[in-house]
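Engineer: Need coordinates for the below:
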Amino acid sequence: MKSIIVSLFVLLTAVAVRAQENNLHAQSTIYEWPSDPLVRQKLDKWQDQKFGMIIHWGIYAVPGIIESWSICNEDWISRDSTVTYEDYKKWYWDLSKQFNPVNFDPEQWAQAGKAAGMRYLVFTTKHHDGFAMFDTKESDFSIAKGPFATNPRADVAKYVFDAFRKKGFMIGAYFSKPDWHSQYYWWSKYATADRNNNYDIRKNPWRWSMFKQYTFNQISELMHNYGSVDILWLDGGWVRPLSTVNDEVRAWGAAIPAWDQDIDMTKIADMGRKAQPGLLVVDRTVHGPYENYQTPEQRVPEHQLANPWESCMTLGGAWGFVPNDQYKSARQVIHTLAEVVAKGGSLLLGLGPQADGKMPVEVVRRMEEIGKWTSRNGQAIYNTRITRAYKDTNTWFTQSKDGKTVYAVYCIEGNQVPKSITLHANLPGKGSTIKLLETGKTLKWKNVDNAVEILLPQNLPSSLPALALAIQTKK
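Structural biologist: Just a heads-up that it's a prediction; the model follows:
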């Protein structure tokens, strides 16, 4: 079995990035605004936050491989051909016996997020492999039942949520609707052909009814036992009513069974909102009343969107921890953040702690680098809304919620701060003031043809990734 571990470690680390690309969720093209005033109020608050952290952490951190997907039997997934599928699954499930994060440090994670300027959290309470990162009573396959069970912090989700709440974060619980470890979803009577449940629900209604109750009960535990939760972030969009399968879903290229994988989202949402008034339910890709905001994955929409959305993107090449991952630079993240916010969205950045419970040193360092910019220029990002003209070459525009201030974020390519910035949109009127947020100083500007030239100080650090300007037009 040791040889299996070594060979699969090398193979699955190498294909992690490719695997992410084969499994992306595009956002729905249909959006339905929630009718519940408490949900709309929470949604407005969420839209003020703009920058969040999504944490993938589970037994896949032990060998440092892609989360869950390596046990799915689909043709885009690569495994060692000398190892049988059943042996591989057994090896993977048995990682639960090794997962003992004795250095579990959610305070480090929360501090890193705070330092970066992040303001909301989405934590993976259970991924598709079914391993619960909370003390569920519905299954023994959880962090609280293995080697970590005797640790005072064995109920991991509780301490993660607490640490981030203390830093002022909105709290989101990621939960996978499919559960590949459950006999109610992948029944061992049959082979596991793909990501879907592996039996005909029409012929086995009792078994699916048990899965629905199991899912409801686990989500109920999260809604009732873990303090204030703002977002229920549901993944695994193939678990959905058959009536909602449209061309967008078919374009994923995954098999679509002939039966209905409906888990009764109305019942789940009603329960969740009774326990957590105003709860945002994000049933990814399932357009309708329970997709309160859309979640394009690993990309930014081409154009500005008026409805609520977030781009969920990895800092490195994988969602979870992978050794020697290549992380995006602080400059890349800041430029993406400016673009996302100007287009009306929020950026949810994916990070993965190591198996021992610590966030990688390089990730913490990157968070600090991002925070050097957001701490001085966040006024152009947080609590803002879209402007009609939202881009001018390298410049992205936002505005304050009251519309009194327009912000321009000029993204710098390379390490050369220009002597001036020329704007062709959102031009200030006569008597307006333009302030450089990095220094707080008022800048000189002049009209040039149908544009405005803004003169910049000559002593700015060459390493600045972007310059944020506050434009207040005199009425």
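Engineer: switch to C-alpha atoms for all contacts and neighbour counts from now on
Structural biologist: Fine.
Engineer: part of a strand, is residue 406?
Structural biologist: Yes: checked against DSSP: H, G, I helix; E, B strand; the rest coil, residue 406 lies within a strand.
Engineer: My guess is residue 411 contacts residue 394. True?
Structural biologist: Yes: applying C-alpha atoms under 8 Å, one finds residue 411 in contact with residue 394, separated by 5.5 Å.
Engineer: Which one's more surrounded, those two?
Structural biologist: residue 411 (23 against 16; other C-alpha atoms under 10 Å).
Engineer: now the end-to-end length of stretch 285-299.
Structural biologist: 15 Å (C-alpha to C-alpha, to the nearest Å).
Engineer: Stretch 234-249 too?
Structural biologist: End-to-end for stretch 234-249, by C-alpha to C-alpha: 16 Å.
Engineer: what about residue 239, distance to residue 210?
Structural biologist: 15 Å.
Engineer: between the two, who's got more neighbours?
Structural biologist: Shown here are residue 239 and residue 210; by other C-alpha under 10 Å, residue 239 has more neighbours (20 against 14).
Engineer: Would you enumerate the residues in contact with the more buried one?
Structural biologist: Counting by C-alpha atoms under 8 Å, 6 or more residues apart in numbering, residue 239 touches 177-178, 196, 261-263.
Engineer: Please apply the same query to residue 47.
Structural biologist: Residues in contact with residue 47 (C-alpha under 8 Å, 6+ apart) are 308, 345-346, 383.
Engineer: Now do the buried residues in the one helix or strand it maps to.
Structural biologist: Using DSSP states H and E, residue 47 falls within helix 37-49. Of the residues in helix 37-49, 39-40, 42-43, 46-49 count as buried by neighbour count, 16 or more other C-alpha atoms under 10 Å.
Engineer: to compare against the first, here's another:
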Amino acid sequence: MHKNITPFKLIALLSAFLLNGFWAAAQVHDISKKYHKPTDAAVLKKLDQWQDLKFGLFMHWGTYSQWGVVESWSICPEDEGWTQRKGPYGATYNGYVKAYENLQTTFNPAKFDPDKWVKAAEHAGMKYVVFTTKHHDGFAMFDTKQSDYKITDAKTPFSTNPKANVTKEIFSAFKKKDFMIGAYFSKPDWHSKDYWWPYFPPKDRNVNYDPAKHPENWNKFKDFTYNQIQELMTGYGPVDILWLDGGWVRPKATIDTAVEWQRTIQFDQDIDMPKIVGMARKNQPGLIVVDRTVPGEFENYTTPEQEVPEKPLSYPWESCITMGNSWSYVPGDHYKSAHDIIGLLVKIVSRGGNLLMNIGPGPDGDWDPEAYKRLDAIGNWITINGEGIYNSRAVAPYGNGNVYYTKSKDKQIVYIYVLANDKTKAIPAEVNIDLPGINGVKKVTLLGAKQSLKWKKSATGITVANYATAYNKAGLLEAGCIKIEYK
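Structural biologist: Next up is the predicted model:
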């Protein structure tokens, strides 16, 4: 519990805790049905490098962390579980929005220390970071010149802090440790008078006027969006990924009416992505662009949300999943166990994807202590077992029960991950491993163990007879990794 919590804040926190089950679904996006492979050689090269990294850090952070409520969505006038407005300000929509936007005047995350985050993320084996420079509510976590609704404005108490431009500080701190840098940016901006024009009330998440009828407003919004992205592409050092959210801002021709939320898009919301990306890549050559859910040349990888595809996909992809129940900070949030996160990582990598794990910083500028505990445990595991995670690719049969397969990108090595039982943490005494198309096994070892493995050929591969003995003797936890070298 934080100091100086008003009665409303207390009500909001308790309500948020009860509602956080909805939040995980608040932005569920169906992944695009078609993938368009980039043709830019520099983009293809960076995509290949990104696919080698496997494990990234996502951070949703904004003024909303002070109330412990869902990021942005509580000001959206839709009657969904994740858009509810609680407490005395929730009696009227306009009153709530006014109070929400007034959070700018109390936002002072004095414990902000990105170097602390880098240390924990690096130990956990994370290799890239994606940070919310601006979410749908329009509050900029960077020093934009296009708006005063930002962390560096004089109305924000934290603006006097030497680290007030948190986006610049985060990018700089992580780049020093060779992380790939990703800028999350919301295409819709619910604070912009040229997106939600005050002449009309907002009706839902979409633009509240017809851009075709009022092109002057829409062109101003396009310029506003272009200029903010240009700021991020020119004033914040090397940026590797432009991660664009808010897929309802899209050309009308790309709407998929089979997807429920896309059926609410009434107007053409084309913001001229070719112009934006052309500028962005001129300043950041090879930039990976993720215009999520909008199939085409600007969705360089897809982003299944809060889920793991049941089978490998034929193109680059990344599951973005919360460490807790919520994308944003919630006091007392329930964090996934290290065992479950390791299991997610192994399953995702075995199917050829990356895991982008989200942690929401709190209003004081730090993570919940539980997040650090999880990262420490994951790091202890990955120090031993990371060899088969990084620079790997999917290989048949991918997975069978609690057994998952990866293959070295450039060596004749297959890695077999054997997850401990979710509840009992029990492991099998022996492991049957299918090796279709692989002959001439040279060596079989268990990462982190000194004891030799006893194995023999089977009809479809090999059987390791003393797996449990070797695993227990080495003091391994959560999941073991059998390394198979072949000719």
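Engineer: on that earlier part again, can you tell me which of the contacts of residue 47 of structure 1 has the most neighbours?
Structural biologist: Within the contacts of residue 47 of structure 1, residue 345 tops the neighbour count with 30 neighbours, counted by other C-alpha under 10 Å.
Engineer: Tell me the residue in structure 2 aligned with that one.
Structural biologist: Taking TM-score structural alignment, the alignment pairs residue 345 of structure 1 with residue 353 from structure 2.
Engineer: Residue 268 of structure 2 contacts residue 251, doesn't it?
Structural biologist: Yes: applying C-alpha under 8 Å as the test, residue 268 of structure 2 and residue 251 come out as touching, 5.3 Å apart.
Engineer: ranges for the helices of the stretch 101-250 of structure 1?
Structural biologist: Under the criterion DSSP state H, counting those that start in this stretch, the stretch 101-250 of structure 1 contains helices at 106-116, 156-166, 205-225, 247-250.
Engineer: Determine which stretch of the ones you listed is the most buried.
Structural biologist: Highest mean neighbour count among the helices of the stretch 101-250 of structure 1 (mean count of other C-alpha atoms under 10 Å): helix 106-116, with a mean of 22.
Engineer: what's that helix aligned against in structure 2?
Structural biologist: Under TM-score structural alignment, the match for helix 106-116 of structure 1 is residues 114-124.
Engineer: aligned partner of residue 87 of structure 1 in structure 2?
Structural biologist: Per TM-score structural alignment, residue 87 of structure 1 is aligned with residue 95.
Engineer: Residue 18 of structure 1 now?
Structural biologist: Match for residue 18 of structure 1 (TM-score structural alignment): residue 22.
Engineer: still on that earlier bit, average offset between the helix holding residue 47 of structure 1 and structure 2?
Structural biologist: Following superposition, helix 37-49 of structure 1 is found to deviate from structure 2 by 0.3 Å on average (mean C-alpha distance after the TM-score superposition for structure 1).
Engineer: against structure 2, where does that helix fall?
Structural biologist: By TM-score structural alignment, helix 37-49 of structure 1 lines up with residues 41-53 in structure 2.
Engineer: Tell me how far the matching stretch lies from the chain's centre.
Structural biologist: 18 Å (C-alpha atoms, centre = their mean, to the nearest Å).
Engineer: Same question for stretch 303-322 of structure 2.
Structural biologist: Centre to centre, stretch against its chain (C-alpha atoms, centre = their mean), the figure for stretch 303-322 of structure 2 is 11 Å.
Engineer: Could you pull out the buried residues of that stretch?
Structural biologist: Buried residues in stretch 303-322 of structure 2 (16+ other C-alpha under 10 Å): 303-306, 308, 312, 316-322.
Engineer: tell me which element the alignment partner in structure 2 of residue 336 of structure 1 falls in.
Structural biologist: The alignment partner of residue 336 of structure 1 in structure 2, by TM-score structural alignment, is residue 344. Residue 344 of structure 2 belongs to helix 338-350 when assigned by DSSP H and E.
Engineer: I'd assumed residue 210 was in contact with residue 184 of structure 1.
Structural biologist: Yes: Residue 184 of structure 1 is within contact range of residue 210, at 6.5 Å (criterion: C-alpha under 8 Å).
Engineer: Please report how far the residue mapped onto residue 303 of structure 2 from structure 1 lies from residue 341 of structure 1.
Structural biologist: Structural alignment (TM-score structural alignment) places residue 303 of structure 2 against residue 295 in structure 1. Counting by C-alpha to C-alpha, the gap from residue 295 of structure 1 to residue 341 of structure 1 is 14 Å.
Engineer: among the contacts of residue 239 of structure 1, which two are most distant?
Structural biologist: 196 and 263 (13.3 Å; C-alpha to C-alpha).
Engineer: Name the member of the contacts of residue 239 of structure 1 that has the highest neighbour count.
Structural biologist: residue 178 (27 neighbours).
Engineer: list the contacts for it?
Structural biologist: 128, 130, 185, 196-197, 236, 239.
Engineer: Please repeat the previous calculation with a cut-off of 7 Å.
Structural biologist: Contacts for residue 178 of structure 1 (C-alpha atoms under 7 Å, 6 or more residues apart in numbering) come out as 128, 236, 239.
Engineer: Mind picking the one among the residues you listed that's closest to residue 468 of structure 1?
Structural biologist: residue 236 (37.8 Å).
Engineer: just checking, the closest one touches residue 175?
Structural biologist: No: Residue 236 of structure 1 lies out of contact with residue 175 (C-alpha atoms under 7 Å); the separation is 8.8 Å.
Engineer: what about the two, which has more around it?
Structural biologist: Here residue 236 of structure 1 and residue 175 are compared on neighbour count by other C-alpha under 10 Å; more neighbours surround residue 175, at 26 against 20.
Engineer: contacting residues for that one?
Structural biologist: 124-127, 233-235.
Engineer: Looking at the alignment, what corresponds to it in structure 2?
Structural biologist: By TM-score structural alignment, residue 175 of structure 1 lines up with residue 185.
Engineer: how near is its match to residue 291 of structure 2?
Structural biologist: For residue 185 of structure 2 relative to residue 291 of structure 2 (C-alpha to C-alpha), the value is 10 Å.
Engineer: Between the two, which contacts overlap?
Structural biologist: With C-alpha under 7 Å, 6+ apart as the test, residue 185 of structure 2 and residue 291 both reach 243-245.
Engineer: Just the ones in strands from these, please.
Structural biologist: 243-245 (DSSP state E).
Engineer: In those, which residue is surrounded by the most others?
Structural biologist: Neighbour-wise, these (other C-alpha under 10 Å) top out at residue 243, 23 neighbours.
Engineer: for the counterpart of residue 484 of structure 2 in structure 1, helix, strand, or coil?
Structural biologist: Aligned counterpart of residue 484 of structure 2 in structure 1: residue 471 (TM-score structural alignment). Here residue 471 of structure 1 takes the strand state, with states given by three-state DSSP.
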